[in-house]
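Q: Show me the folded form of this:
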Amino acid sequence: MILIALLALPALGALLAFLPGRTGRLAATCVAALTFGLSLRLYSTGPGFWYEFDRAWVPALKLRFHLGVDGISWPLIVLTTLLTLLCCLYSLWKTPDNRLIGLLLALQVGLLGVFVALDLVLFFVAFEVVLLPMYAIIAGWGGPKRRHAARKFVLYTLFGSMLLLIGVVLVVNQTGTADLAKPAGTATLAAFVFLALGFAVKAPLWPLHSWLPDAHSEAPTVGSVLLAGVLLKLGTYGLIRVAIPVAPTGAHKAAPVLAGLAVGAILIGGLICLAQTELKRLIAYSSVGHMGFVLLGIATMTATGLQAALIGNLAHGLITGLLFFLVGALKDRTHTGELAELGGLRESSPQLAGLLGFAALASLGLPGLAGFWGEAFAVIAAAQRGWWVAAALAAVGGAIAAAYLLRLLRKVTHGPSTLKLTGPAGYELAAWAPLVVGTVAVGLAPLLVTGVTGPAVDALVEAFTK
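A: From the prediction side, this is the model:
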């Protein structure tokens, strides 16, 4: 029943948020803290599912309310509960609106539902539950063009959902089961293509990424943090949990194409970032490149590549979540995100400059910080598969990432200061500190992640290579 509690707690918190005044906000934030604690309690070791709940859901259609947690899903569950808690804490002071905190927790229900669902139809339902709360967050608390960005987010996501639904129907018809715990593994290439396209829109993977910059540019800070930190992971997680296990033969056939698209995302995302003049859009486009490394790892379909993808997912959530918190703080203080109008940050606010420098170095893959492991081992996995050109081009993409992030630091932190900025407030440090600690911890001790994911990845690779 711990899995039922994991979904019920944030749903309860979303309702408590609508109690009047500060009481509702505090109650909802306390529930977010309890949910984070519960997610830590799920930890175990070994292959297989650590916790499982399975009951008939729609008996006439042979659908089951089947939930489970293993080493593949648990790190993303913890990331989701952590970022939601930090966003709630941040909103208590920055945007003290009960409705926003309630929507954050409603969003968390859908996100956690995706990561624990072991029935394909239930997975699809949870995948769709995410849509409405994120639309409301962007449209309600975003920037001047928030409604346009929110509509674009919805339209693109619904297009991806349509493709995903076709894939779900094909899988169930072809295999006769919706069980993700023991997938039949006999779905065709067509089913894999529809599933992969649906997940690619959500990730988003190039060239289906054009909704992302607008959504990030207009979303409030907490919306951008959860959008980049967790929502983008739904697509890559879906490839690992759903698309490859149900259609391994199709996945093997499509692997070179996926690798080519991944390299395209890495290179094109990096080049677009070099041309950006607005801080938030630059960070948004950087996600296209980073998720390209995750896709490259997945495309190899090797234990090394899948481990790289899983640690890359987690690292991107920690680092990009921190970057969007920092960018939000800068825009709140300066009322601009234009690189040409920012400068001299190390003089006007050395604390913010230091944190921004740390996050940028982590994002470019500096060894010793979390961003290094996923990208380095995605390249290694591609080389091990014999994809030498893809590995070389991905490495060039890593160099481009270093170029645009160092350019960002030069423009924002150096030069004469024309602004007088306040340093980080206490509530900001409370929201940022866990992400800094997590980035350093994963960077110095990647075994914290790979030790958890390893047995599940080995079992997955063994299953689809038989």
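Q: Going by C-alpha atoms from here, please, whenever you check contacts or count neighbours.
A: Will do.
Q: would you list every one of the strands in the stretch 51-200 of the chain?
A: Assigned by DSSP state E, counting those that start in this stretch, the strands in the stretch 51-200 of the chain fall at 51-58, 63-69.
Q: Could you point out which of those sits nearest P96?
A: strand 63-69 (33.6 Å; C-alpha to C-alpha).
Q: which helices and strands sit right next to the closest one?
A: strand 51-58, helix 98-116, helix 120-129 (3 or more C-alpha pairs under 8 Å, 6 or more residues apart in numbering; DSSP states H and E).
Q: okay, these in TSV with mean neighbour count and distance to S161 next?
A: Formatted as TSV, the helices and strands packed on strand 63-69 follow (neighbours: other C-alpha atoms under 10 Å; distance: least, C-alpha to C-alpha, whole Å):
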stretch	mean neighbour count	distance to S161
strand 51-58	14	22
helix 98-116	26	14
helix 120-129	20	8
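Q: To check against the first, give me the structure of this:
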Amino acid sequence: MPAQFPWLTTLIVVPLVGAALVWALPGAARRHARPVAVAVALLELVLGAVAAFSFDTASAGTQQLTETHAWIPSLGVSYAVGVNGVGLTLVLLSVLLTPLVLIAAWREHPDVHEDGLQVIGGSRIRTYTALVLVLEAFMVAVFSARDVFFFYVLFEAMLVPVYFMIGSFGGLQRRYAAIKFLIFSLAGGLVMLAGVITLYLHGPQGPQGFLIDNLVGHLDMSVTTQRLVFLAFFLAFAIKAPMWPVHTWLPDTAEAAPVGTSVLLVGVLDKVGTFGMLTLCLPLFPEASRWAAPVIIVLAVISILYGALLAIGQENLLRLIAYTSVSHFGFIVLGIFAFTSVSVQGASLYMLNHGLSTGALFLVAGFLIARSGSAKISDHGGLQKVVPVLAGTFLVAGLSALSLPGLSTFVSEFLVLVGTFGANKAAAVVAAVGVILAALYVLLTYQRAFTGPGREELSSLPDLSARERWVVGPLIAAMLVLGFFPAPALNLVRDPASVTLEHVGVADVAPTLASPSDDGSNQ
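A: Take a look at the predicted model:
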């Protein structure tokens, strides 16, 4: 392939073309919407893997696979894409989860109305699969965007497919959940828009005035203005992340949305919040980032404990997983604003590993709910003997969520805590309590749902089918591989962490494992 092949643009265009193809399927051919969508998503996965091989890991701290084209020069807006190591991991996470979600939902969204009448033409299948592909294109684009205005457009555009995926295909409270999600997101986006406009007015302006590379280090702002614009961006990202106390949309959405939608929303889209903090807030507003860091660290620690405590008390399995994510995002934000290379590496890696473990948890929970007809944990019990493969996959995903050594999340959570300890011992110690609470909400849930006396009405449930095993198998394999051999992922996030600290202007604090003896020996 040509050296300058537009890999990122291709990864954005392919799912959009696939969505148009699915939507254009005529008449009876619409029943083939699912296989066509899966084929497009698998093609996207292959293209993503090939693009990753074109990425130079030795220069992971620089933007690669870049393209810049004039879009609206009079407003300083460009179509600019490129990824460093962190952006690449999130692009790969997006293209991995999308085909798994489509395959997992193979038998979902039948073409019947709520009143039981048959829908002519397979419109529900066509609509849902097309929305998933459009969302995939937006996910790839937002993690690749190198123009602030382009990023903002994608940040808002993603709301459209998610809103319809929740409101049209979710459960009983789908309309309420969809509207709540939209209101929270639009409120954050509106505040962010004010920050985007202010950013341009205080930047170099010109035809490429919104390019991130042109803005970093070239903003002519007073300290007060920089802090206000930082808060505008941070609020939007905190809502998306989600952080306490602007997280309340997530449990309602996770409970009402289709499980596949929750996988993409929590596993990938919510990373836009922490990704934005890392790639926009810190390099654009270094002084404001340092100024706000103590308060943000407190909020992150509260999120860790609050999310974990509420997860323990949940009766609904999907809400429980949502609250665990509030806790996990607290760890990510803590690692970002601890401002050490180790903690930032851990936070960057956590975004990938959380997508794997939480995606697997949602998918397996969805398989369980589809069989039992209930999301209430107390409506289950003794299923370990009835559906051993389903129980085993849930346990592995849960153990990854609680950061068991040998599974991928352990590495990232360990790096966050060790890195934070070097800069803020109190925050690290309190945050470590979240590890204990995670063990409680995972193991208690497994005990209630899969051990103990069984329920007679659930004694004949089928175990995971071959299709369902192919869905969760790659995620479990990835968790195991990255748990025992995290080097490939760490190599992608190490240099970006150092570059981030240079932008923020703080001295790195390396964790001290041992003190050398007086004679200079460190044995």
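Q: Give me the TM-score for this pair.
A: The pair, once superposed, lands on a TM-score of 0.97 when counted by TM-score structural alignment, normalised by the length of the first structure; 465 aligned residues with a C-alpha RMSD of 1.4 Å.
Q: And the strands of the stretch 51-200 of the first structure: which comes nearest V263 of the first structure?
A: Here strand 63-69 is closest among the strands of the stretch 51-200 of the first structure (C-alpha to C-alpha), at 31.2 Å.
Q: which bit of the second structure covers that closest one?
A: Mapping strand 63-69 of the first structure onto the second structure (TM-score structural alignment) gives residues 77-83.
Q: Quick one: average offset of that stretch versus the first structure, please.
A: Stretch 77-83 of the second structure differs from its equivalent in the first structure by a mean of 1.0 Å after superposition (mean C-alpha distance after the TM-score superposition for the first structure).
Q: Include distance to A251 of the first structure when you put the helices and strands packed on strand 63-69 of the first structure into a markdown table, please.
A: Compiled in a markdown table, these are given as follows (distance: least, C-alpha to C-alpha, whole Å):
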| stretch | distance to A251 of the first structure |
| --- | --- |
| strand 51-58 | 27 |
| helix 98-116 | 21 |
| helix 120-129 | 18 |
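Q: and of these, who's closest to G423 of the first structure?
A: Per C-alpha to C-alpha, nearest to G423 of the first structure of these: helix 98-116, 25.1 Å.
Q: Give me the mean distance between the closest one and the second structure.
A: Mean for helix 98-116 of the first structure is 0.9 Å (mean C-alpha distance after the TM-score superposition for the first structure).
Q: and that helix, what other elements does it pack with?
A: Secondary-structure packing of helix 98-116 of the first structure (3+ C-alpha pairs under 8 Å, 6+ apart): helix 2-16, helix 21-41, strand 63-69, helix 74-94, helix 120-129, helix 131-141.
Q: which residues of the first structure does the longest helix belonging to the second structure align to?
A: If you go by DSSP state H, the second structure has its longest helix at helix 341-372. Counting by TM-score structural alignment, helix 341-372 of the second structure pairs with residues 303-334 of the first structure.
Q: That stretch vs the second structure, average offset?
A: Average distance, stretch 303-334 of the first structure versus aligned residues of the second structure after superposition (mean C-alpha distance after the TM-score superposition for the first structure): 0.7 Å.
Q: what sits up against the match of strand 63-69 of the first structure?
A: With contact meaning C-alpha atoms under 8 Å, 6 or more residues apart in numbering, stretch 77-83 of the second structure is reached by 8-9, 62-72, 141, 143-147, 149-150, 207-211.
Q: List the buried residues for the longest helix of the second structure?
A: Across helix 341-372 of the second structure, burial judged by 16 or more other C-alpha atoms under 10 Å covers 341-369.
Q: same check, this time on stretch 195-214 of the first structure
A: For stretch 195-214 of the first structure, burial by neighbour count (16+ other C-alpha under 10 Å) applies to 195-206, 208-214.
Q: I'm done for today, thanks for sticking with me.
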